[in-house]
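1. Sequence first, then the predicted structure, then my questions.
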Amino acid sequence: MTPRLLLASSSPYRRALLERLGLPFTTASPDIDESPRPGESGNQLATRLAEAKALALREQFRDHWIIGSDQVASLPDGTLLHKPGTHEQAARQLQESSGHNVVFHTGLCLLDATTGNRQICCEPFKVHFRPLDPTEIDSYLRREQPYDCAGSFKMEGLGITLFERLEGHDPNSLVGLPLIALNRMLRHWGCNPLLAAD
């Protein structure tokens, strides 16, 4: 069984990850408020936003399985890191992360728009940043310009040079879509990417 899949995201990173499963899909961008609620943890925020993204497109795509995902990074003190948007904010984030462990929470929701049934999880992934000096941070940002990435780096590029080690179940979740968990959800509903028709 190959359902009609919709990725509720305009992210080129998530699109590239989902393509790896070899299933046909379309994309659409949900319009939701991504502001954190008072006292909301990174795990709670990522999970809530992943579900909200999928639900936001349910009326338009009633015969689809909708994949919603969102990522939030948090410093050891609980401070949330968002997409920096600017060089200055990215430099500030990387300086705050320098020498620390940052946890990336990637929320995932698979919604059957027809029935309303959904599977939801949040995949944590810990990044151990090495100590970074301001010259390294500035050079990295000017070379890669990761201003649309939570945490201010691209793990699949030069961002790997910022770390001492990585710790987690699925490195894809660090890029923005936990493929191991998504594959498990798809198989649970009877869609095995390995057995899908070509």
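-> Cool, got the structure. Numbers count the residues shown, from 1 in each chain.
2. C-alpha only now, for contacts and for neighbours.
-> OK.
3. since we're on Thr135, how many residues are nearby?
-> If you count neighbours by other CA atoms under 10 Å, Thr135 ends up with 8.
4. Work out for me the element it sits within.
-> For Thr135, the host element (DSSP states H and E) is helix 134-144.
5. what's that helix packed up against?
-> If you count contacts as 3 or more CA pairs under 8 Å, 6 or more residues apart in numbering; DSSP states H and E, helix 134-144 packs onto helix 87-97.
6. Just want the angle from the next helix or strand after the helix it packs on to helix 87-97.
-> Using DSSP H and E, the helix or strand that follows helix 87-97 in sequence is strand 101-112. Here strand 101-112 runs at an angle of 110 degrees relative to helix 87-97 (axes from the mean of the first three to the mean of the last three CA atoms, to 10 degrees).
7. Put this next to the first one:
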Amino acid sequence: MNTLILASTSAYRKQLLERFGLPFEVARPETDETPLPDETPDALAIRLAIAKARAIADHKPNALVIGSDQVACIGNEIFGKPGTIERAHAQLRRMSGQDVIFHTAVAVINSDTGKVQSTLVPTHVRFRTLTTDEIERYVAAELPLDCAGSAKSEGLGITLLDALSGDDPTALIGLPLIALSRMLRNEGIALP
């Protein structure tokens, strides 16, 4: 079996991939995440997932490399990882009462054959109307500074939402396991 490599240092993606019970390595991809001019949020997510996988696959023979990226948006307005408490507050104020799409892309590259598989799994999220106090309490409690859109649905962030819908509940956390399991099976990996 080829070495399985997760091209991400995200603790969330690592925890999700561990659900498969397969041995894997983690590698940090060096990828410029700047959107291209006029690039749509979904195209950005796919491009970055592939670029992250390729950044590792180009240097690792006998590997299946997994790349993933998530872009939150309202229309074409993109919300990345806030990085600071102030930006998290601003993102959540903007998303308050809004419908937000979280585009989560996953890619698998076989470094031996060069085969690239990729797909996009959108999750539609309706944020409830949030007060300033609720936003401040949430950010202080969970510090979601490394999450696109400033909300961790797998934690306390679920309380910020009115509804969500999508094809894969793990996509919103950052790695769509249903799509990924299909890609890995296509590469001959037995998942039950």
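-> Ah, there it is. Predicted, not measured: the structure shown is a model, and the values here were computed from it.
8. just to revisit the earlier point, residue range in the second structure corresponding to the helix holding Thr135 of the first structure, please.
-> The aligned range for helix 134-144 of the first structure in the second structure is 132-142, by TM-score structural alignment.
9. mind listing the strands in the second structure by residue range?
-> Assigned by DSSP state E, the strands in the second structure fall at 3-6, 25-26, 63-74, 77-79, 99-110, 116-127, 161-166.
10. tell me which residues of the helix ranked longest in the second structure are tucked away?
-> What stands out as the longest helix in the second structure, according to DSSP state H, is helix 41-57. For helix 41-57 of the second structure, the neighbour count (16 or more other CA atoms under 10 Å) marks 41-42, 44-57 as buried.
11. and which of these is nearest to Ile78 of the second structure?
-> Nearest to Ile78 of the second structure out of the buried residues of helix 41-57 of the second structure is Pro41 (CA to CA; 6.5 Å).
12. still on that earlier bit, and the longest helix of the second structure, how far from the first structure on average?
-> Helix 41-57 of the second structure, aligned to the first structure and superposed, deviates on average by 0.5 Å (mean CA distance after the TM-score superposition for the first structure).
13. So which residues make contact with that helix?
-> With contact meaning CA atoms under 8 Å, 6 or more residues apart in numbering, helix 41-57 of the second structure is reached by 6-8, 27-31, 33, 35-36, 63-73, 76-78, 103-111, 116, 118-120.
14. which among the residues you listed end up buried?
-> Buried by 16+ other CA under 10 Å: 6-8, 27, 29, 63-73, 78, 103-111, 116, 118-120, out of these.
15. ok, back up a step: in the first structure, what stretch matches the longest helix of the second structure?
-> Counting by TM-score structural alignment, helix 41-57 of the second structure corresponds to residues 42-58.
16. can you check stretch 95-107 of the second structure too?
-> Using TM-score structural alignment, stretch 95-107 of the second structure lines up with residues 97-109 of the first structure.
17. If we ignore the residues flanking it in sequence, what's nearest the spatially most central residue of the first structure?
-> Nearest residue to the geometric centre of the first structure (CA atoms, centre = their mean): Gly176, 2.6 Å. Setting aside the residues directly before and after it, Gly176 of the first structure is nearest to Arg14 in space (CA to CA, 6 or more residues apart in numbering), at 5.8 Å.
18. can you check Pro144 of the second structure too?
-> Distances taken as CA to CA, 6+ apart put Ser150 closest to Pro144 of the second structure, at 5.1 Å, once the chain neighbours are dropped.
19. Who are the contact partners of that neighbour?
-> Applying CA under 8 Å, 6+ apart, one finds that Ser150 of the second structure lies in contact with 81-82, 88, 91-92, 144.
20. Considering those, which are maintained in the first structure?
-> Contacts conserved in the first structure for these, counting by both residues aligned by TM-score structural alignment, their matches' CA atoms under 8 Å: 81-82, 88, 91-92, 144.
21. Now flag whichever of those residues is closest to Ser181 of the second structure.
-> Lys81 (26.1 Å).
22. quick one: what's aligned to that closest one in the first structure?
-> Matched to the first structure by TM-score structural alignment, Lys81 of the second structure sits across from Lys83.
23. Double-check its match against Phe153; I have them as touching.
-> No. If you go by CA atoms under 8 Å, Lys83 of the first structure and Phe153 don't touch, sitting 9.6 Å apart.
24. anything in contact with each of those two?
-> Contacts common to Lys83 of the first structure and Phe153, judged by CA under 8 Å, 6+ apart, are Tyr147.
25. if you count what's nearby, which of these two comes out ahead?
-> Higher neighbour count among Lys83 of the first structure and Phe153: Phe153, with 25 against 19, using other CA under 10 Å.
26. The second structure: which residue goes with that one?
-> The alignment partner of Phe153 of the first structure in the second structure, by TM-score structural alignment, is Ala151.
27. before we move on, the earlier item: tell me how many other residues crowd the closest residue to the match of Lys81 of the second structure other than its chain neighbours.
-> Residue nearest to Lys83 of the first structure in three dimensions, not counting chain neighbours: Ala150, with 4.3 Å by CA to CA, 6+ apart. Neighbourhood size, Ala150 of the first structure [other CA under 10 Å]: 25.
28. With Arg185 of the second structure instead?
-> By other CA under 10 Å, neighbour count at Arg185 of the second structure equals 12.
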